[in-house]
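1. show me how the following folds:
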Amino acid sequence: MTEQTECRDGRCICLFERNPFFKPDGSVECRAPINKPIEQEKYIDPAMIGVLVAMAVMFIIICVVLRLFSK
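-> Here you go, the predicted model:
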């Protein structure tokens, strides 16, 4: 029994969201579970691609028009 366990009626449980791990000698150790970091999926909004393409086309058109009127 350690500070990480709680025993009642002859049964012990691990506290603080720890999991029991059984050692080869028969003793039990409470360890925190190993959590892998959750990788967020990269999501690209199709509407944003459309907006970027429209802005690029407008930029090209403005450059062409300015070049025509600069002469």
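2. switch to C-alpha atoms for all contacts and neighbour counts from now on
-> Fine.
3. how about stretch 64-71: buried residues?
-> Within stretch 64-71, no residue is scored as buried using 16 or more other CA atoms under 10 Å.
4. now do the strands in this structure.
-> Taking DSSP state E as the criterion, the chain carries its strands at 5-8, 11-14, 19-22, 28-31.
5. hey, which of those is tucked in deepest?
-> Counting by mean count of other CA atoms under 10 Å, strand 28-31 has the highest mean neighbour count of these, with a mean of 16.
6. let's see this one next to it:
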Amino acid sequence: DAESDSGAVRAVLAWDGLRLSSPGRLRACANTECRLFLIDRSKPNTARWCSMAICGNRMKARRHYQRTRT
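-> This next block holds a predicted model:
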């Protein structure tokens, strides 16, 4: 319907605006189970997760568990 089409158009325009204003800073979250994107605002451009509190903590806990498991 027209409402969902206009939402899709707005999403594409917003995506292009972010991509052009922040080249190389817009990327997918490093958590393969997450479908969100992030805008990396860190100086060294090294952010990996959409949210450190959610995805970052989950991935770090998973990695720690795998390393310490015997």
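7. please state their TM-score.
-> Here the TM-score for the pair of chains, by TM-score structural alignment, normalised by the length of structure 2, is 0.32; 23 aligned residues with a CA RMSD of 0.7 Å.
8. one step back: as a markdown table, the strands of structure 1 with distance to V53 of structure 1 would be great.
-> Putting the strands of structure 1 into a markdown table (distance: least, CA to CA, whole Å) gives the following:
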| stretch | distance to V53 of structure 1 |
| --- | --- |
| strand 5-8 | 60 |
| strand 11-14 | 57 |
| strand 19-22 | 52 |
| strand 28-31 | 53 |
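9. who wins for proximity to A47 of structure 1 among those strands?
-> Closest of the strands of structure 1 to A47 of structure 1 is strand 19-22, at 45.8 Å (criterion: CA to CA).
10. and the helices in structure 2?
-> 2-21, 57-68 (DSSP state H).
11. same deal with structure 1?
-> Under DSSP H, structure 1 gives helices at 46-69.
12. quick revisit: okay, the helices of structure 2 in CSV with mean neighbour count and distance to F37 of structure 2 next?
-> Formatted as CSV, these follow (neighbours: other CA atoms under 10 Å; distance: least, CA to CA, whole Å):
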stretch, mean neighbour count, distance to F37 of structure 2
helix 2-21, 11, 10
helix 57-68, 11, 16
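13. wait, which of those helices is closest to R27 of structure 2?
-> That would be, of the helices of structure 2 and by CA to CA, helix 2-21, which comes in at 9.4 Å.
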